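Visitor: fold the following, please.
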Amino acid sequence: MSNKPSQNRLETRDQLIEGAIEEAIEAADLFLTSLEEQIKQGSFLASAKTEIAPSDEQPLPLEDDTFLTDWF
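Guide: The predicted structure is shown next:
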């Protein structure tokens, strides 16, 4: 008889897990549907556009590593 309450707890836990998984799948489906609509309308891509302008800056010179030769 002591096995019965343990079995009920396992079944309840499994039901909770299944419910949580179903909710997560539904939420993901809604998110993906919304994202798909935004992409179709172009609003998602328009907000994600970034422009990279060329830089006039020269790269920094390499660090002076002559001090390393003092060690050898």
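
Visitor: rest of the way, CA atoms for contacts and neighbours
Guide: Noted.

Visitor: which residues of the protein fall in helices?
Guide: 3-41, 43-48 (DSSP state H).

Visitor: S55: which of the ones you listed is closest?
Guide: Closest of those to S55 is helix 43-48, at 21.3 Å (criterion: C-alpha to C-alpha).

Visitor: would you do the same for the sequence below? I want to compare the two.
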Amino acid sequence: MSSEPSQNHLETGHQFIEGAIEEAIEEADLFLTFLEEQIKLGSTAPAKTELMPADEQPSSLEDDTFLTDWL
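Guide: Next up is the predicted model:
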């Protein structure tokens, strides 16, 4: 049959997509579990947070970048 290789290719593609979806769901579940644990511990900040020194941070008056999105 000439449609057999095509059907096999579709099944393989379908299995690949199902596997990718299952893996994404597992990863999302692990991430949500991690977030729940962090919330229970009272910390939602990432472990590595880099802050600019105070003299390099723009003051609230200097930082008007949010306005450019609306204009």
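
Visitor: export the helices of the first structure to CSV and tack on distance to E57 of the first structure and mean neighbour count?
Guide: Output for the helices of the first structure, formatted as CSV (distance: least, C-alpha to C-alpha, whole Å; neighbours: other C-alpha atoms under 10 Å):
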stretch, distance to E57 of the first structure, mean neighbour count
helix 3-41, 36, 12
helix 43-48, 26, 11
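
Visitor: quick one: the ones you listed as a markdown table, columns for distance to S55 of the first structure too.
Guide: Below are the helices of the first structure laid out as a markdown table (distance: least, C-alpha to C-alpha, whole Å):
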| stretch | distance to S55 of the first structure |
| --- | --- |
| helix 3-41 | 31 |
| helix 43-48 | 21 |
